[in-house]
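Asker: coords please:
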Amino acid sequence: MVFSLFAKELRLIFQDKSMYFWMLALPIVFIVIFSTIFSGADAENGNAVGQIVPGYTVMFMFFIMISIVQHFLRDRDSGMLARLSSTSIRPVPFMLGMWLPHIVVLLIQSAVLLGFGRAVYGLSLGNIASVIMIVLALAICATGLGLVLAMLSRSLNAAIAIVQIVTFGGAVLGGLWFPFSSLPEGVQAVGQFTPQRWALQALQAAMLEQAGLQAAEVWQAVLLLFMIGAAAAGAAILLYRRFAEKSFRT
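Answerer: Below you'll find the predicted structure:
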């Protein structure tokens, strides 16, 4: 069940042409534009590219939440969830089958964006194993939050508005656009509680291979991001039955 649903969802995601724009084309355009604008400027940790590429990679990973909401609302409004409720299929396998494809998409997206930064701008990827762990943990976090949002959403338009707040608000507070140290103290105080801040800080430490700092920051970020994602996914499972009941009313 999980594998068949996984394969179906992954195929549907790749058939959605808008995904290529939001997840790949647009972030690459942003990276090129801002890398050109700040080509002579040094960022806090190395250079402008070391701020811009991982910063926009982290930011655009959260757009996957729109796809997750869209797919769940599609199944709810089409009556599919009502039909599933009459079978032996349990909520957890169904949620896994819907969740895992989006994690795969984020892993591909981050590989393309960071690879682009490496190939075009010579971005140092530093400790590859650490970078992979951070990206995986962030993918679990972003998609887990997407699951909760899907369970609570009444419409796609409302969900898109929330995703924009989370994405752009987190980008500002988390220092994805500008070095975190250049932000006002009040913004920094709030930004410390955003997953975007933890992810970027850990990525920069891993890429710069700051030996004394790297291990602590990487493991703290990985653990925190994983815990957020797992807690969000758990909450989504608890909310699933109420969400599925709405399928009977459509």
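Asker: Going by C-alpha atoms from here, please, whenever you check contacts or count neighbours.
Answerer: Fine.
Asker: So which bits of stretch 70-87 are buried?
Answerer: Buried positions in stretch 70-87, judged by neighbour count with 16 or more other Cα atoms under 10 Å: 70, 71, 72, 73, 75, 76, 77, 79, 81, 82, 85.
Asker: With residue 245 as the reference, measure out to the residue of the chain positioned farthest from its centre.
Answerer: Ranked by distance from the centre of the chain (Cα atoms, centre = their mean), the top residue is residue 86, with 32.7 Å. Here residue 86 is placed at a distance of 12 Å from residue 245 (Cα to Cα, to the nearest Å).
Asker: All the strands of the protein, residue numbers only.
Answerer: Counting by DSSP state E, no segments of the chain form strands.
Asker: longest helix anywhere in it?
Answerer: helix 211-245 (DSSP state H).
Asker: run this one through as well so I can compare:
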Amino acid sequence: MRSIISLELLKNLQDRGLIFWMLILPILFTVLFISVFTTGTEGVAREQVILSIVPGYTVMFVFFITITMIANFIKDRELGMTARLASTPLPPYKYLLGKWIPYMYIVFIQIVVLFLFGKIVYDVPLEQPFFLLITSLLLTFTVTGIGLALSLLVKTNNMGIAITQVIALGGAVLSGLWMPIDMMPSFIQTFSKFLPQYWTHQAFQQGMEGSMELSELLLPNTVLLVYGILAFTIAILRYPAFLKMARG
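Answerer: Predicted coordinates:
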């Protein structure tokens, strides 16, 4: 399993396209939308916009890691790598963990870099770093878990890209990552509470401004944990069918 982790990390660190998707593009979008939505605003109003956009766009862009995960799983399947590994004594869950864990590292680094960017450039407060750390780790677990499940479910790269767009962009709109959730229709506000993006955004905002109580940390992180466990369960159940499609 360690060799799989090392190989996946090496491949992704050499992928310049991944750096663009995970760091450069989120930073560009953050700068652009903050400049647009803070035009003509000052003081507290400006700070609130920034406090919404920085964590909001962080949450939205971490979901794009699923595109890379899907592409790599399909590539391994088509090149026969999956079949060769399946012929070894390596248990399926260790294969999946070996492919999964490197992306956890990548997403966590992405979150840290985007938060540091917000802190350095826009002086975003990070009043409760421990709460932010816990939520970041669970968000990493959930997002990559969803990516793992999708990697074993979809059959083509194009299908994976389409589903990722729906989850990332659709979830962003419905969860209040683009605009305050209070401005949305009541039925969307109700629906948003079933989405991990909504709870993560709320937890990040409260943790940044220092208004979260320890008891309030439980609900958003429980939602993230449930989504992550459900996704990994789906991946385990889907693996035999995925293996049947593998060449070799």
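Asker: Would you give the TM-score for this superposition?
Answerer: TM-score for the superposed chains, counting by TM-score structural alignment, normalised by the length of structure 2: 0.95, backed by 246 aligned residues with a Cα RMSD of 1.6 Å.
Asker: out of the buried residues of stretch 70-87 of structure 1, who's nearest residue 168 of structure 1?
Answerer: When the buried residues of stretch 70-87 of structure 1 are compared for distance to residue 168 of structure 1 (Cα to Cα), residue 70 comes out closest, at 19.7 Å.
Asker: Just give the closest residue to the closest one, not the sequence neighbours.
Answerer: residue 156 (6.3 Å; Cα to Cα, 6 or more residues apart in numbering).
Asker: Tell me, how many residues neighbour that neighbour?
Answerer: 18 (other Cα atoms under 10 Å).
Asker: Please tell me how far the residue farthest from the centre of structure 1 sits from residue 147 of structure 1.
Answerer: Taken as Cα to Cα, the span from residue 86 of structure 1 to residue 147 of structure 1 is 22 Å.
Asker: same deal with residue 106 of structure 1?
Answerer: Relative to residue 147 of structure 1, and taking Cα to Cα, residue 106 of structure 1 is found at 15 Å.
Asker: before we move on, the earlier item: on contacts alone, who are the packing partners of the longest helix of structure 1?
Answerer: The contact analysis (3 or more Cα pairs under 8 Å, 6 or more residues apart in numbering; DSSP states H and E) places helix 211-245 of structure 1 against helix 80-85, helix 91-121, helix 128-152, helix 195-208.
Asker: could you dump these to JSON lines with distance to residue 239 of structure 1?
Answerer: As requested, these are exported to JSON lines (distance: least, Cα to Cα, whole Å):
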{"stretch": "helix 80-85", "distance to residue 239 of structure 1": "14"}
{"stretch": "helix 91-121", "distance to residue 239 of structure 1": "10"}
{"stretch": "helix 128-152", "distance to residue 239 of structure 1": "6"}
{"stretch": "helix 195-208", "distance to residue 239 of structure 1": "23"}
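Asker: Of all these, which one is nearest residue 15 of structure 1?
Answerer: Nearest of those (Cα to Cα): helix 91-121, 12.4 Å.
Asker: In structure 2, what range does that closest one match?
Answerer: Following TM-score structural alignment, the aligned partner range for helix 91-121 of structure 1 in structure 2 is 92-122.
Asker: mean per-residue distance, the matching stretch to structure 1?
Answerer: For stretch 92-122 of structure 2, the mean deviation from structure 1 after alignment is 0.5 Å (mean Cα distance after the TM-score superposition for structure 1).
Asker: buried residues in that stretch?
Answerer: 95-104, 106-111, 113-115, 117-118.
Asker: ditto for stretch 19-36 of structure 2
Answerer: 21, 22, 23, 26, 27, 30, 31, 33, 34.
Asker: Please apply the same query to stretch 51-70 of structure 1.
Answerer: So for stretch 51-70 of structure 1, counting by 16+ other Cα under 10 Å, buried means 51-70.
Asker: same check, this time on stretch 154-166 of structure 2
Answerer: 154, 157, 160, 161, 163, 164, 165.
Asker: Now render the residues you listed as a markdown table, adding distance to residue 239 of structure 2.
Answerer: Listed next are those as a markdown table, based on distance: Cα to Cα, whole Å:
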| residue | distance to residue 239 of structure 2 |
| --- | --- |
| 154 | 12 |
| 157 | 18 |
| 160 | 17 |
| 161 | 20 |
| 163 | 19 |
| 164 | 20 |
| 165 | 24 |
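Asker: In helices, which of those residues fall?
Answerer: Using DSSP H, the buried residues of stretch 154-166 of structure 2 in helices are 157, 160, 161, 163, 164, 165.
Asker: and of those residues, the nearest to residue 43 of structure 2?
Answerer: residue 165 (34.5 Å).
Asker: how much space between that closest one and residue 65 of structure 2?
Answerer: Counting by Cα to Cα, the gap from residue 165 of structure 2 to residue 65 of structure 2 is 11 Å.
Asker: And for the closest residue to residue 84 of structure 2 other than its chain neighbours, the neighbour number?
Answerer: Excluding its sequence neighbours, the residue lying closest to residue 84 of structure 2 (Cα to Cα, 6+ apart) is residue 248, at 7.3 Å. With neighbours defined by other Cα under 10 Å, the count for residue 248 of structure 2 comes to 12.
Asker: how far away is the closest residue to residue 96 of structure 1 other than its chain neighbours from residue 86 of structure 1?
Answerer: Excluding the flanking residues, the one nearest residue 96 of structure 1 by Cα to Cα, 6+ apart is residue 2, at 6.5 Å. To residue 86 of structure 1, residue 2 of structure 1 is 17 Å away according to Cα to Cα.
Asker: do residue 22 of structure 1 as well
Answerer: For residue 22 of structure 1, the distance to residue 86 of structure 1 - Cα to Cα - is 36 Å.
Asker: And residue 238 of structure 1, by the same measure?
Answerer: Taken as Cα to Cα, the span from residue 238 of structure 1 to residue 86 of structure 1 is 19 Å.
Asker: cool, and residue 247 of structure 1?
Answerer: Residue 247 of structure 1 is 12 Å from residue 86 of structure 1, by Cα to Cα.
Asker: How about residue 226 of structure 1?
Answerer: Taken as Cα to Cα, the span from residue 226 of structure 1 to residue 86 of structure 1 is 33 Å.
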